[in-house]
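Asks: Output the structure for:
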Amino acid sequence: MSYNYLPLDRSWLSFDQLRNYLEFRQEVSITYDAHMKIVQCREYLDNKLANSDELFYGINTGFGFLQHVHIDDSQTEQLQSNLLKSHACGMGDEVPKEIIRMMLMLKIKSLSYGHSGVQIDTVKRLMEMHNQEIFPVIYTQGSLGASGDLAPLSHMCLPLIGLGEVYYKNQKTETETVWKGLGWENIQLKSKEGLALINGTQFMSAYGIYCLIKSKQLLAWADFISALSLDAFDGITQPFDAAIQRIRPHAGQVSTATNLRQWLDGSEICVQKKKQIQDPYSFRCIPQVHGASKDSVDHILGVFLREINAVTDNPNIFPEEDLILSGGNFHGQPLALNLDFLAIAMSEMANISERRTYQLISGQRGLPMFLVKDPGLHSGFMIPQYTAAGIVSENKQLCTPASVDSISSSNNQEDHVSMGANAATKCLRVINNVERVLAIELLTATQALDFRRPLKSSPQIEKVVSAFREKVSFIAEDRVLHDDMISAVSFIRDYPLV
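Replies: The predicted structure follows:
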């Protein structure tokens, strides 16, 4: 076992731990406390079923609308494997491997509380799959975000019973083939286990946490890039004065203005006398716009941290209280609403970024049209702005909320659903689009700054610009800018800004 691992039990999992987990590709391991909770819960359930004729949903009954059908004791284990097979109905694109990895981790975390009734061997196999990077093939379509993420989690757990496909050593392979090569036996699911595995919000949660981690990174980049753009545009720093923020003290606004002052401190361009009295809103209102998105992201993060530090399957088992309770912790409404909110909040970062790009190429403040020395012969940065505008418009379409929709399923037993899975997948599309638009602004602002020479921006901005210039050179004449735009995206992903 690597020392670079994340311990999982009922202890609160923090955002910093999640970020480190993603960055350092940590392995996972349940703690001794979690091991004992899982074992004790399974023993309680076995004893309860052996000594009671009571019906418990999904344990000795059918599922959904079929909850009234009694299942004979001799068939309760078959019931659970049938559940995984019948519910593995995903369609569409494959889920990215980083999110599958996080889904496995979050499922293990949820099971570690000892309220789900699984056997310890099932949890161990999930850990082995995670740590050996055996990633089940999961599809983006199929979940209504209500009775948990049924279809995606079924695909995730099919390998436990030797079915489905997995990625192993970066090759898509039948699970059965991989298990034979490793000498692994299939898990024989016991009563309640299939339901514990596929009831839960780990698909929505993994997408959300991944998007939040990426959002935090992009928010930091947005502050830097906007500071760079402001200097390249020969903008005014007065709107970032601490006194203005003090009389409207939203936390995000205050922190953004502080960041801009720090990024621009020492700039030769900033201290020049300005001809204009005010700048356009996309520059002047950076603290207010960026700050509002930051405050929204902080709120959304709180919701998701509560979710991943929770038990979201059904029914829930409470050995100490001698209770098996059927409820609705799998319903994705808190996540659906906030995934839609996150998409909206982050789309605004692309929206205002594209406006700054437009201002930089418009031939104002002594900058040449389209930031090229011979406009006409050369189109320069005309079309990257087109691309940014198209992406921003796509985001506006993607930000139509999924959570306002619902559709009845399971013969009207599941008559209100969250649509949180749809909110999750389109949220990631929005976040990736924001990254692309910011990359276009970075490329544009760096080009504009070079037209201010010999004046320099601040030492801290010039340091990042110098690193960027090692990847993308000044554009003196037309060339295939797609390559430069892709390099800018890679720079944002890889450069250690903070």
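Asks: all contacts plus neighbour counts: C-alpha atoms, from now on.
Replies: Noted.
Asks: quick one: the strands in this structure?
Replies: With DSSP state E, the ranges of strands along the chain come out as 5-8, 27-30, 91-94, 135-136, 139-141, 165-168, 171-174, 316-318, 323-325.
Asks: Out of those, which is closest to residue 69?
Replies: strand 323-325 (18.0 Å; CA to CA).
Asks: Report all helices and strands that that closest one contacts.
Replies: Packing partners of strand 323-325 (3 or more CA pairs under 8 Å, 6 or more residues apart in numbering; DSSP states H and E): strand 316-318.
Asks: which residues does residue 69 contact?
Replies: Residues in contact with residue 69, defined by CA atoms under 8 Å, 6 or more residues apart in numbering, are 61, 62.
Asks: Following up with a second sequence; could you model it the same way so I can compare the two?
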Amino acid sequence: MNNPTAASISPRYVSPAPAAIPRAGKPGAPVALSGNNFTLDQIATIAVDGTDATIDESAWPRISEGRAVVEAIVAEGRPAYGITTGVGSQKESSVQQTDLATFNRRLLAAHATRVPGPTLDPAVVRAAMAVQLNLFATGTSGVRRELVERLMKRLNENRVPTVDASGSVGASDLVPLAQLGLGLLEDAPDSVFEPGAKEALSLMNSNAISLGMGSLCLVSARRLLATLDLAAAVALEGLRGNLGSIAEPVNRVHGRRGQHASSSRLRSLLRDSALWYGGESRFLQDPLSFRCVSQIHGVGHEVLARAEQVWEVELNAPTDNPLIDRENGAVISHGNMDSTALTAAIDPLRQILAKICELSGERLHKQHWPAFSGLPTGLAREAGAIGGVQFLNLSHIAASLIASSKIWATPVLLNSVGQLADGVEDTAGLAMHAVADLARVIEAAYKIATIELTVGVWAIHRRDIDPGKLGHGVRPVFEALLPLLPIDREGEETFSLSPLIDFVVNGDLVETAYDAAGIDPRTWKAI
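Replies: The predicted model follows:
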């Protein structure tokens, strides 16, 4: 199994960033960006695996044509927002041709104001750079070929600027992108690059940070849902649950696609479990947190699928303002940079993940509650004994994480940012906030899932169940985690969940379990 890496485990991050970004291993073939077919998986392989990005040959003529429009406007002295004028509340102020280079550099430096605090993980910055390259490939930004090549060179050499994890309200990621853009211009050992007309605005007037970070979060969320389904399967074995709730006839009569996907996974993970046979289930009808797993987890699958659809549209949509209309040789001011669509897709995903976390908490709690488990309190060695998972406060830790996930799941879209830039910017989508909170929810959810897996394995051990009678997907989880647990040694020394969390987050355990269940990891993608 692969060892955990800093890029794939969220606790290593110094700022809110995606958890458990799946790694393909070695960098693959270069990804050719054309501006119209960029995918979430391609961003992940560039940002995390270090795969090179190139510009598709079909894009270079568009880039040149777009630049020709900008240069014609400058030569004619036509008023054009951000090209021959100021920006924001200073849009009526003219910029002389002789001052364009100075104006563009000052524009970046002025917007790149630094504030002490967390900085973005380099993987997120690389993802943003890839998004920018794809945007420039559309030819609607009007930047020079030299700038595109410089950005591509920095990305492929993994020389990324330090960027603050704050400063965006979702009407373009202005502040962090200005820091990124300024770093690209000044990055040693290359010579200083002087930005031309509109290039400063093109570098900072998009949602590349939000889109890049969000892309990695969505790829991570696929594995997270697979992990949460696995945790539920282990919990069903630990409680000796009734598998009638995930039986095919139950799902066949309902048209929920997500429910079908989740229940199908659970049936595969629990294939050949003794629970499918009479006399094994403890209750005729389990608590709802066990009985409604496929229904509620299924909503997560559906919401993730919707978010992915929105994201891949936005990844290939020109968002920097103004738009270069190559066909008519014109410049058009617009509002494509508005990030409401992104936030409206991410808010529900955070909410359903928090709901699934709540469900996980209920299941792990009931496994060490004698009235439900039929075992000694807290899964202790025997009735009246001191110890077990309760002695380790695992339920308290899970409850705290669940509370945090619910706080971070609070809808972002309806928050007001007031009026900025002298009233010009009077609404914003707050996408970067929505994505940063999604990253926090994902990180918490992985920890909660790890605790549920821990409690489930502990309960299976207390029941002295033959591993051969467990579901095929549960067996490797039991065998891998059991040696890591301080069973009957609780309190002898401080127990750390870190090794278990690392094991779960880096994907090795989950992939092994799904492989044993005969499930192709490619099916983790949204339905």
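Asks: Assuming the best superposition, what's their TM-score?
Replies: For this chain pair, the superposition-based TM-score is 0.91 by TM-score structural alignment, normalised by the length of structure 1; 476 aligned residues with a CA RMSD of 1.9 Å.
Asks: Buried deepest among the strands of structure 1, which one?
Replies: strand 135-136 (a mean of 29; mean count of other CA atoms under 10 Å).
Asks: Report the aligned residue range of structure 2 for that strand.
Replies: Under TM-score structural alignment, strand 135-136 of structure 1 corresponds to residues 160-161 of structure 2.
Asks: and what of stretch 285-303 of structure 1?
Replies: By TM-score structural alignment, stretch 285-303 of structure 1 lines up with residues 292-310 in structure 2.
Asks: So which bits of that stretch are buried?
Replies: Within stretch 292-310 of structure 2, the residues scored as buried using 16 or more other CA atoms under 10 Å are 292-308, 310.
Asks: Give the equivalent position in structure 2 for residue 400 of structure 1.
Replies: By TM-score structural alignment, residue 400 of structure 1 lines up with residue 410 in structure 2.
Asks: Could you do residue 416 of structure 1 as well?
Replies: By TM-score structural alignment, residue 416 of structure 1 lines up with residue 427.
Asks: do residue 67 of structure 1 as well
Replies: Counting by TM-score structural alignment, residue 67 of structure 1 lines up with residue 91 in structure 2.
Asks: residues in contact with its match?
Replies: Residue 91 of structure 2 makes contact with 81, 82, 85 under the criterion CA under 8 Å, 6+ apart.
Asks: between the strands of structure 1, which gets nearest to residue 407 of structure 1?
Replies: strand 139-141 (15.0 Å).
Asks: how far apart are the closest one and its match in structure 2?
Replies: For strand 139-141 of structure 1, the mean deviation from structure 2 after alignment is 1.4 Å (mean CA distance after the TM-score superposition for structure 1).
Asks: what does that strand rub up against?
Replies: With contacts defined as CA under 8 Å, 6+ apart, strand 139-141 of structure 1 is touched by 90, 91, 92, 93, 94, 95, 152, 155, 421, 422, 425.
Asks: mind redoing it with 10 Å?
Replies: 88-96, 151-153, 155-156, 203, 421-422, 424-425 (CA atoms under 10 Å, 6 or more residues apart in numbering).
Asks: do stretch 285-292 of structure 1 as well
Replies: With CA under 10 Å, 6+ apart, stretch 285-292 of structure 1 has contacts from 219-220, 222-223, 226-227, 230, 239-240, 245, 248, 250-260, 279, 281-283, 293-294, 297, 345-346, 348-349, 352-353.
Asks: how does it look with 6 Å?
Replies: The contact list for stretch 285-292 of structure 1 (CA atoms under 6 Å, 6 or more residues apart in numbering) reads 252, 253, 256, 257.
Asks: how deep is the aligned partner of residue 131 of structure 2 in structure 1 tucked in, by neighbour count?
Replies: When structure 1 is aligned by TM-score structural alignment, the residue opposite residue 131 of structure 2 is residue 106. Residue 106 of structure 1 has 23 neighbours, counted by other CA atoms under 10 Å.
Asks: can you check the one 3 residues further on too?
Replies: Residue 109 of structure 1 is surrounded by 26 other residues when neighbours are defined as other CA under 10 Å.
Asks: what's the distance between it and residue 399 of structure 1?
Replies: With distances taken as CA to CA, to the nearest Å, residue 109 of structure 1 is found 31 Å from residue 399 of structure 1.
Asks: Verify the stated contact: residue 27 of structure 1 with residue 131.
Replies: Yes. At 5.2 Å, residue 27 of structure 1 counts as touching residue 131 under the criterion of CA atoms under 6 Å.
Asks: The stretch 301-450 of structure 1: helices as residue ranges?
Replies: Using DSSP state H, counting those that start in this stretch, the helices of the stretch 301-450 of structure 1 run over residues 333-360, 382-398, 420-450.
Asks: Out of those helices, flag the one nearest residue 370 of structure 1.
Replies: Closest among the helices of the stretch 301-450 of structure 1, using CA to CA: helix 382-398, at 5.4 Å.
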